[in-house]
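**Q** Attaching a predicted model along with its sequence, questions to come.
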Amino acid sequence: MLLSVIVPAFNASATISATLKSISASLVDIAFEVEVVVVDDGSDDGDSLVIAIKDYPFVRLVVHESNKGMCAARNTGIKASRGDFVTILDADDEFVEGWPERLQSIISEWPEDCQLCYSACVNSNGSPTVSEPAYRGRLTYEDLLNERHSGEYLPVFRGNFVRTQLYQDLGLRKSCGIVSYLYFAKECDFWITPIILRIYHDQRQGSVSSGWLTEKKARETALCYEKLFQEFSAEYRRYAPRVYHTKMLRYAVYRKVGNLSGIWRPWLQGFSMRAIPEFLATAFILVMGEGVMRPLIMFARRIGVLRKYG
């Protein structure tokens, strides 16, 4: 068995050594082979990246001459992979100690008809990044639409499946994962396991997931939502109407943070008798000035009014 680990890297020379070390630290007397495909996505620190990875013989480096965005980098790595199984690891995250044995346990429980497995994660403090840390079972297309078993997971694919499907590349710097995963879920159920493989460093300065309330990232998230509604609006309305309305409200907030016009139309479309508290809270956020709006959103996320992960 061969595992391919895809590591997209954009200006990540300062963090990728810890990522690669976390992979290599447990590669002793394991029952399978590992390859790591690092994709330099047009970084400004390409020379430093080469130095950072030179001590890891299992790494192959693929270079984008210009920055193409996270999904493009993932797809480049996936197409270059050879593994029976393929996973995606950010260049500022790490595998947990003893991860190969955990992976083998995952594979032993993973139903053959599921082409993708979600492995639960923890953050830097050891706290779960998923809503149901003990859940083990299937995730259907309808579950994904309804945001059931939500959170931040590590995706592990069967190699032949992901090399055929690939991620939906919208040309954005950030990932628009939900669009890709809905397309994947149309093909097959996912498997969710509580076995943890990844430490998700979401609070590190400059991390992939940081700065989500900056104008630039908010604009990209708004574009992601536009694509989501374009492709899956009918399914949301049919199978997950409440989630459809709350997503419209989030879309309005991202347009506001991104300094984009047209915030009130999606707000109105987000009205639902089942989501009145969210509807009114969003209105309050939208009328606030910059100095109040961003701290209010961060507070709402911290106390759980807005989801922190997923």
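**A** Great, that's in hand. Since this is a predicted model, take the numbers as computed values, not measurements.

**Q** from here on, contacts and neighbour counts on C-alpha atoms
**A** Noted.

**Q** how near is the residue nearest to the spatial centre of the chain to A222?
**A** With distances taken as Cα atoms, centre = their mean, the residue of the chain nearest its centroid is G177 (5.6 Å). Noted for G177: a distance of 13 Å to A222, by Cα to Cα, to the nearest Å.

**Q** next one: K186
**A** Distance from K186 to A222, by Cα to Cα: 23 Å.

**Q** which of the two has more neighbours?
**A** A222 (21 against 11; other Cα atoms under 10 Å).

**Q** Test my guess that that one contacts R255.
**A** Yes - counting by Cα atoms under 8 Å, A222 touches R255, with 5.9 Å between them.

**Q** And the helices in the stretch 151-300 of the chain?
**A** Ranges of helices in the stretch 151-300 of the chain, per DSSP state H, counting those that start in this stretch, are 159-165, 177-187, 215-239, 241-257, 264-269, 276-287, 290-303.

**Q** In CSV, list the ones you listed along with distance to F32.
**A** Listed next are the helices of the stretch 151-300 of the chain as CSV, based on distance: least, Cα to Cα, whole Å:
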stretch, distance to F32
helix 159-165, 15
helix 177-187, 26
helix 215-239, 37
helix 241-257, 41
helix 264-269, 50
helix 276-287, 48
helix 290-303, 40
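
**Q** which one of the ones you listed is the most hemmed in?
**A** helix 241-257 (a mean of 23; mean count of other Cα atoms under 10 Å).

**Q** Go ahead and confirm L228 touches Y181.
**A** No - under the criterion of Cα under 8 Å, L228 is not in contact with Y181, lying 11.0 Å apart.

**Q** Included below, for side-by-side comparison, is a second structure:
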Amino acid sequence: MTLKVAIIIPCFNYGNFINEAVRSALDQDIETELIVVDDGSTDPATLKVLDELRTRGIYVFRQSNRGLPSARNTGIRLTSDPYIVCLDADDIISPSYCSTCLEVLETQPDVGFVYSTTRVFGNQNRHWSNLSYSALHLLLDNYIPYAAIFRRRVWEEVGGFDENMLFGYEDWDFWLSAIERGWRGFHVPEELFRYRKHGKSMLSSSNQRRKELKKYLRRKHHSLYSPAGILKLLKDESFQIPRVAGVIFKEKILRPLYSLVQRT
């Protein structure tokens, strides 16, 4: 059986960008399934673009406006493929993105999600040096791109994306939920994902609410943020920490985590 990756593209009034996202999905070097979820767009120009996509044979599913997490969940429910990529309508993936990440998932059964290094473009043009995977570091900061490829099984186990998180960090919540269930992530160093930076991007919006969103995550994932949870992750990852990086690890991760636990 040919393994397939489903690429889910939610869209709300992003008609000026979505054709680029769709093209990058169609240009993958392995077989993929593409589903566009129109999350109740109201912009006439966007609706026209979505209609044009339909005439080209692309599956466009329309729902009332319920937010990005809901649109992602809707798209995933419309497919049975074992691997999922959620790609926002304003971003782009390289042709080898799916095949490169899929190779990791197929050879490492304990890996639940795989992400690549990111190129930021649009209002900025820079290399985003995503870090190698560390569950401990993920407690402090969401350094994993939302477009990481994950197993459908992970999505099923965590209950999908939290549809209450309408203002961002729903991907961070998803990765933490996966870790709670024993999954780990994996970083591919190639620059295969392109994140468009512009004034209306979700990241710009979520940064304004960073403090309250982090509090919500700490409450929801208390088992990870507790002293016992941190100790378990430290034991799991201790063998991965090179001696030369020990001091940096202590100062940049362990010390901030200790302070966080003291405030919780």
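**A** Received the coordinates, thanks. Keep in mind it's a predicted model, so treat the numbers as computed, not measured.

**Q** Quick one: closest of the helices of the stretch 151-300 of structure 1 to E132 of structure 1.
**A** With respect to E132 of structure 1, and counting by Cα to Cα, the nearest of the helices of the stretch 151-300 of structure 1 is helix 290-303 at 17.2 Å.

**Q** Kindly name the residues of structure 2 that line up with that closest one.
**A** Mapped onto structure 2 using TM-score structural alignment, helix 290-303 of structure 1 covers no residues at all.

**Q** tilt between that helix and helix 276-287?
**A** Orientation check (axes from the mean of the first three to the mean of the last three Cα atoms, to 10 degrees): helix 290-303 of structure 1 against helix 276-287 gives 150 degrees.

**Q** which helices and strands sit right next to helix 290-303 of structure 1?
**A** helix 276-287 (3 or more Cα pairs under 8 Å, 6 or more residues apart in numbering; DSSP states H and E).

**Q** which other helices and strands contact the helix it packs on?
**A** helix 241-257, helix 264-269, helix 290-303.

**Q** Save those as a markdown table, and put in distance to A218 of structure 1 too.
**A** A markdown table is the format used below for these (distance: least, Cα to Cα, whole Å):
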| stretch | distance to A218 of structure 1 |
| --- | --- |
| helix 241-257 | 5 |
| helix 264-269 | 15 |
| helix 290-303 | 12 |
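
**Q** ok, now how distant is the counterpart of V39 of structure 1 in structure 2 from I149 of structure 2?
**A** Counting by TM-score structural alignment, V39 of structure 1 lines up with V37 in structure 2. Using Cα to Cα, we find V37 of structure 2 at a distance of 18 Å from I149 of structure 2.

**Q** One more: S64 of structure 2?
**A** 26 Å.

**Q** Quick check: which of the helices and strands packed on helix 276-287 of structure 1 is nearest to N125 of structure 1?
**A** helix 290-303 (14.8 Å).

**Q** wait, what's in contact with the residue lying closest to N67 of structure 1 once chain neighbours are set aside?
**A** Take N67 of structure 1 and drop its neighbours on the chain: the residue closest to it by Cα to Cα, 6 or more residues apart in numbering is G42, 4.2 Å away. Contacts for G42 of structure 1 (Cα atoms under 8 Å, 6 or more residues apart in numbering) come out as F10, V63, H64, E65, S66, N67, K68.

**Q** got a winner among those residues for most neighbours?
**A** Once you tally neighbours by other Cα under 10 Å, F10 ends up highest among the contacts of G42 of structure 1, having 24 neighbours.

**Q** Quick one: map that residue onto structure 2.
**A** Using TM-score structural alignment, F10 of structure 1 lines up with F12 in structure 2.

**Q** Over to E152 of structure 1?
**A** In structure 2, E152 of structure 1 lands on P145 (TM-score structural alignment).

**Q** From the structure, what's the count of residues near the closest residue to its match other than its chain neighbours?
**A** Counting by Cα to Cα, 6+ apart, Y115 is the residue found nearest to P145 of structure 2 once chain neighbours are left out, at 6.6 Å. Y115 of structure 2 has 28 neighbours, counted by other Cα under 10 Å.

**Q** wouldn't Y115 of structure 2 be in contact with Y143 here?
**A** No - Y115 of structure 2 is beyond contact range of Y143, at 10.0 Å (criterion: Cα under 8 Å).

**Q** Grab the longest strand from structure 1 for me.
**A** strand 190-200 (DSSP state E).

**Q** What span of structure 2 is it aligned with?
**A** Against structure 2, strand 190-200 of structure 1 falls on residues 185-195 (TM-score structural alignment).

**Q** mean per-residue distance, that stretch to structure 1?
**A** Aligned to structure 1 and superposed, stretch 185-195 of structure 2 gives a mean residue distance of 1.9 Å (mean Cα distance after the TM-score superposition for structure 1).

**Q** what does that stretch rub up against?
**A** Against stretch 185-195 of structure 2 from outside (Cα under 8 Å, 6+ apart): 90-94, 96-97, 100-101, 104, 111-121, 131-134, 147.

**Q** got it, and stretch 77-95 of structure 2?
**A** Here stretch 77-95 of structure 2 has contacts from 3-11, 14, 17-18, 20-22, 24-25, 27-29, 72, 76, 102, 146-153, 192-196, using Cα under 8 Å, 6+ apart.

**Q** do that again at 7 Å, thanks
**A** 4-11, 14, 17-18, 20-21, 24-25, 27-29, 72, 147-152, 192-196 (Cα atoms under 7 Å, 6 or more residues apart in numbering).

**Q** Contact partners for the aligned residue in structure 2 for K227 of structure 1?
**A** When structure 2 is aligned by TM-score structural alignment, the residue opposite K227 of structure 1 is Y216. Contact analysis of Y216 of structure 2 by Cα under 7 Å, 6+ apart lists nothing.
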